[in-house]
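*Asks:* Mind looking at a prediction? Sequence and model below.
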Amino acid sequence: MGGRRSDERWYRAFWDSGLLLPSVTTIIGSVSAKGGIPYWHGTEAARYAVERHDEIADLIAQGEEKRAIALIAGAPRRITAEASELGKLFHRVADAKIRNRNLPLTEDEAEAVAPFEATLDRFIEEMQPTYRWTEATLYNRRLLYAGTGDCGLELGVSLPVVMRRRLVHTFPPGELLIGDYKSGNAVYDETGAQLTGYASCSHMSLRDATNTIVEMPRVAGGVVIHIRPDGYRAHGVLITPEMRAGWEYARRWFEVQREVVSGSVGLGVRAGGFRVDDFTSIDIRVRNALALRGVSTLADLEAFGPEKLLAIKHAGPATVGTAREILAIEGREWPLGPDETTETTQERGAA
């Protein structure tokens, strides 16, 4: 299985506490093209360097080049983190408002979120939503994923969907929609995939005292509720059979990426057989020490022997085990020592 990134989110399946399900956003982050993100990262890093050029120049003059580089390179990450924290705060405020609950905030939090909350109030007044749920955990038992849906709602007014200057659909008042709040600068196409993932779920947790699980009601479509200090926009989202089929492919491709792709490209080879330095599973310090001792090919390694390998600093029993596996690729082997066993002999003993 592929390793998990720090930005991934997983949910525990309600029907099997030992089963972890990837979130909708984790799937999208894994399978989606990065688009303009690298350009944005470069632009923000450059902007930071220009705006703080005196500070950066001072650090370089003091021999602190690594620190200067870290500050410049980390600028996009800091911007993203700040926006993420504000987004999380707004979601908490929206959830509390819909549930008619008081949410204690610090003075700084209240000041930061106030313009967004005022816009949310305007959205509620003008679009007249009736909320059916808020911040619910959604599950798909067939495709094995989950996510947190911001809300399910029925608007009191119609919601036209315009694509490329053409009216393609209108959601009438009272139709159940899956809603997602966005408080960033823009709404991106990936949001359509996100809402399709939520809408395709089979079950949901009501977040009541007992976390009751019920079947997910069928939604007519989605709505992205874009909240900014200067106003709101409600973006209708069509959840078509093609979008649902595409989402299912995305879920399966996510699994292929984690379980199959990493094992699909073989080790690079050269004429004349494998070399010890082809195998990064051996500590580079050990590989360098072997090279200094004239051990290059696997034939050299076989002749070198496990005793001499263990005498090298940073090598240990695990290194010997790894070396045995590597030697076996070419049908080579080291005799077992009196205290050594293989998996095969261990299995025989257990039998």
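*Replies:* That came through, no problem. Predicted model, so just to flag it, every value in this text is computed and none were measured. Numbering: from 1, shown residues only.
*Asks:* When you work out contacts or count neighbours from here on, use the C-alpha atoms and nothing else.
*Replies:* Will do.
*Asks:* Against residue 235, how distant is residue 160?
*Replies:* 8 Å (C-alpha to C-alpha, to the nearest Å).
*Asks:* Neighbour count for those two, which is higher?
*Replies:* The neighbour count for residue 160 versus residue 235, taken as other C-alpha atoms under 10 Å, is higher for residue 235 (19 against 16).
*Asks:* check contacts around the residue nearest to the more buried one when sequence neighbours are not counted.
*Replies:* Counting by C-alpha to C-alpha, 6 or more residues apart in numbering, residue 235 lies nearest to residue 224, which is 5.0 Å off, once chain neighbours are set aside. Residue 224 makes contact with 179, 180, 181, 182, 187, 191, 234, 235, 236, 237, according to C-alpha atoms under 8 Å, 6 or more residues apart in numbering.
*Asks:* Please look at the fifth one and residue 228 and confirm they touch.
*Replies:* No - under the criterion of C-alpha atoms under 8 Å, residue 187 makes no contact with residue 228, lying 11.3 Å away.
*Asks:* from memory residue 212 sits against residue 138, does it?
*Replies:* No - counting by C-alpha under 8 Å, residue 212 does not reach residue 138; the two are 11.9 Å apart.
*Asks:* Pick out whichever of the two has more residues nearby.
*Replies:* Each of residue 212 and residue 138 has its neighbours counted (other C-alpha under 10 Å); residue 138 has more, 28 against 10.
*Asks:* Tell me how far that one lies from residue 127.
*Replies:* 25 Å.
*Asks:* mind listing the helices in the stretch 251-351 of the chain by residue range?
*Replies:* Using DSSP state H, counting those that start in this stretch, the helices found in the stretch 251-351 of the chain span residues 284-292, 298-304, 306-310, 317-329, 343-350.
*Asks:* most neighbours per residue, which of those helices?
*Replies:* helix 298-304 (a mean of 18; mean count of other C-alpha atoms under 10 Å).
*Asks:* by contact count, what packs against that one?
*Replies:* helix 317-329 (3 or more C-alpha pairs under 8 Å, 6 or more residues apart in numbering; DSSP states H and E).
*Asks:* Packing partners of the helix it packs on?
*Replies:* helix 298-304, helix 306-310.
*Asks:* Identify the contacts common to residue 212 and residue 138.
*Replies:* Residues touching both residue 212 and residue 138 by C-alpha under 8 Å, 6+ apart: residue 205.
*Asks:* ok now stretch 169-189, how far from the chain's centre?
*Replies:* 23 Å (C-alpha atoms, centre = their mean, to the nearest Å).
*Asks:* I'd like the next helix or strand past the helix or strand hosting residue 21.
*Replies:* Element membership for residue 21 (DSSP states H and E) is strand 16-22. Toward the C-terminus, strand 16-22 is succeeded by helix 24-31 as the next helix or strand (DSSP H and E).
*Asks:* buried set for that following helix?
*Replies:* 24, 25, 26, 27, 28, 30 (16 or more other C-alpha atoms under 10 Å).
*Asks:* this is the comparison structure:
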Amino acid sequence: MAGVRTLQRGGSRFYINPDDGAIKVPGVTSVVGMLPKNYLTFWAAKESAEAAVTNWDIVSQLCQRDPAGAIDYLKNAHMRKSKAASDLGSAAHDLFERQARGETINLRHVHADVKPHVRWFDEFLQEIQPEFLHLEETVWSDEHQYAGSFDAIAKVDGETVVLDWKTSRSVYDSVALQLSAYRYANRIIKAADGESVDVPELAGGAVLHVRPEGWSFVPVECGPKVFEVFKSLREVFTWERDGKKGVVGRPIASGGEQETGTQRRAA
């Protein structure tokens, strides 16, 4: 985006304030990422197991020729699936933005996996008739020090709402935190020229959930109570990045015959 640059650091995305180029704040999705995700452990294990069973002929041969390669192939199974879903979502989002801006998409030039999403988004536009006020812009919170990129702010049935496009299998409850962060940010930094404008007063939020088999328009509660949880996660983000450093000091007394990690490695 022309208005706000981003950078990746330590697995998190940071936004750079275009006003001075010095202030860097974490992205909304990185903050929401502080939520515990225990289910991902089981999902990753399942993907590895399925990869082993489905491709056993390949895996068994690889085990004989390159055991380390076989381990890498299986342990990264979940990452390959996640990347494929992410790539599809990115392609669909790009097309959704073009459609929302009034562009007609020629399906002959669209990948087969994304064609249904384009058709359903067009049906959503015709059925719901949203009036788009902002598309693919960045919000910035001076008060709570975060930023993020939303899909759309639009008028729907006379109410101004923040919208998010989702192509994932389900609409997860964490999206409420994401939308609340957009809703209660201080300003929008426009991509075209970096100009800041106030975030309009929003009545709420919603997700357009687009899957190959159809679409649904889902209201999402993203009011003050939800935003309080997001702000707590913002504090957790600071703790994980910087706050926990040095909180455990050096022993002031010890006894016995404890072996240090360095001694164990030397042995």
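*Replies:* Perfect, thanks for sending it. Just so we're clear, the structure is a prediction, and the values are computed from it rather than from any experiment.
*Asks:* about what we covered before: any chance of JSON lines for the contacts of residue 224 of the first structure, columns distance to residue 256 of the first structure?
*Replies:* Listed next are these as JSON lines, based on distance: C-alpha to C-alpha, whole Å:
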{"residue": "179", "distance to residue 256 of the first structure": "29"}
{"residue": "180", "distance to residue 256 of the first structure": "28"}
{"residue": "181", "distance to residue 256 of the first structure": "30"}
{"residue": "182", "distance to residue 256 of the first structure": "30"}
{"residue": "187", "distance to residue 256 of the first structure": "28"}
{"residue": "191", "distance to residue 256 of the first structure": "22"}
{"residue": "234", "distance to residue 256 of the first structure": "35"}
{"residue": "235", "distance to residue 256 of the first structure": "32"}
{"residue": "236", "distance to residue 256 of the first structure": "31"}
{"residue": "237", "distance to residue 256 of the first structure": "28"}
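*Asks:* Keep only those of those residues that are in strands.
*Replies:* Judged by DSSP state E, the subset of those located in strands is 179, 180, 181, 182, 234, 235, 236, 237.
*Asks:* The last one contacts residue 161, correct?
*Replies:* In other words, residue 237 of the first structure. Yes - taking contacts as C-alpha under 8 Å, residue 237 of the first structure lies within contact range of residue 161: 7.2 Å.
*Asks:* which residue ranges form the helices in the stretch 101-250 of the first structure?
*Replies:* 107-127, 190-199, 241-259.
*Asks:* Packed most tightly, which of those helices would that be?
*Replies:* Across the helices of the stretch 101-250 of the first structure, averaging neighbours per residue (mean count of other C-alpha under 10 Å) puts helix 190-199 on top, at a mean of 23.
*Asks:* Next, the angle from that helix to helix 241-259.
*Replies:* Here helix 190-199 of the first structure points in a direction 90 degrees away from that of helix 241-259 (axes from the mean of the first three to the mean of the last three C-alpha atoms, to 10 degrees).
*Asks:* Onto which residues of the second structure does helix 190-199 of the first structure map?
*Replies:* Alignment of helix 190-199 of the first structure against the second structure: residues 174-183, by TM-score structural alignment.
*Asks:* And stretch 325-333 of the first structure, by the same measure?
*Replies:* Using TM-score structural alignment, stretch 325-333 of the first structure pairs with nothing in the second structure.
*Asks:* measure the equivalent of residue 36 of the first structure over in the second structure to residue 70 of the second structure for me?
*Replies:* Alignment note (TM-score structural alignment): residue 36 of the first structure maps to residue 39 of the second structure. For residue 39 of the second structure, the distance to residue 70 of the second structure equals 25 Å [C-alpha to C-alpha].
*Asks:* more neighbours, these two?
*Replies:* Neighbour tally, residue 39 of the second structure and residue 70, criterion other C-alpha under 10 Å: the higher count belongs to residue 70, 18 against 8.
*Asks:* Assign a three-state SS to that one, would you?
*Replies:* Here residue 70 of the second structure is helix, with the state taken from DSSP: H, G, I helix; E, B strand; the rest coil.
*Asks:* Residue in the first structure paired with it?
*Replies:* Alignment note: residue 70 of the second structure maps to residue 68 in the first structure; criterion TM-score structural alignment.
*Asks:* quick one, what contacts residue 128 of the second structure?
*Replies:* residue 156 are the contacts of residue 128 of the second structure under C-alpha under 8 Å, 6+ apart.
*Asks:* try it again with 10 Å
*Replies:* Residues near residue 128 of the second structure by C-alpha atoms under 10 Å, 6 or more residues apart in numbering: 156, 157, 217.
*Asks:* how close does the aligned residue in the first structure for residue 25 of the second structure get to residue 92 of the first structure?
*Replies:* The alignment partner of residue 25 of the second structure in the first structure, by TM-score structural alignment, is residue 21. Using C-alpha to C-alpha, residue 21 of the first structure is found at 23 Å from residue 92 of the first structure.
*Asks:* Between these two, point out the one with more neighbours.
*Replies:* A count of neighbours by other C-alpha under 10 Å puts residue 21 above the other of residue 21 of the first structure and residue 92, at 20 against 13.
*Asks:* Would you confirm that the more buried one contacts residue 139?
*Replies:* Yes - at 8.6 Å, residue 21 of the first structure counts as touching residue 139 under the criterion of C-alpha atoms under 10 Å.
*Asks:* between these two, what contacts are shared?
*Replies:* 11, 12, 13, 145, 146, 147.
*Asks:* Confirm that the first one sits in a strand.
*Replies:* Meaning residue 11 of the first structure. Yes - under three-state DSSP, residue 11 of the first structure sits within a strand.
*Asks:* Distance from the chain centre to the longest helix belonging to the first structure, please.
*Replies:* Ordering each helix of the first structure by length in residues (DSSP state H) puts helix 75-98 first. Centroid separation between helix 75-98 of the first structure and its chain, computed with C-alpha atoms, centre = their mean, is 17 Å.
*Asks:* Now do the same contact list for the equivalent of residue 164 of the second structure over in the first structure.
*Replies:* In the first structure, the residue matched to residue 164 of the second structure (TM-score structural alignment) is residue 180. Residue 180 of the first structure makes contacts with 91, 134-135, 148-152, 191, 194-195, 198, 222-226, 234-235, as judged by C-alpha under 10 Å, 6+ apart.
*Asks:* If any of the shared contacts of residue 21 and residue 139 of the first structure are buried, put those into a PyMOL selection.
*Replies:* Per 16+ other C-alpha under 10 Å, the buried members of these correspond to this PyMOL selection:
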select buried, resi 11+13+145+146+147
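*Asks:* any chance of the shared contacts of residue 21 and residue 139 of the first structure in CSV, with distance to residue 168 of the first structure too?
*Replies:* As requested, these are arranged in CSV below (distance: C-alpha to C-alpha, whole Å):
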residue, distance to residue 168 of the first structure
11, 36
12, 38
13, 37
145, 30
146, 30
147, 28
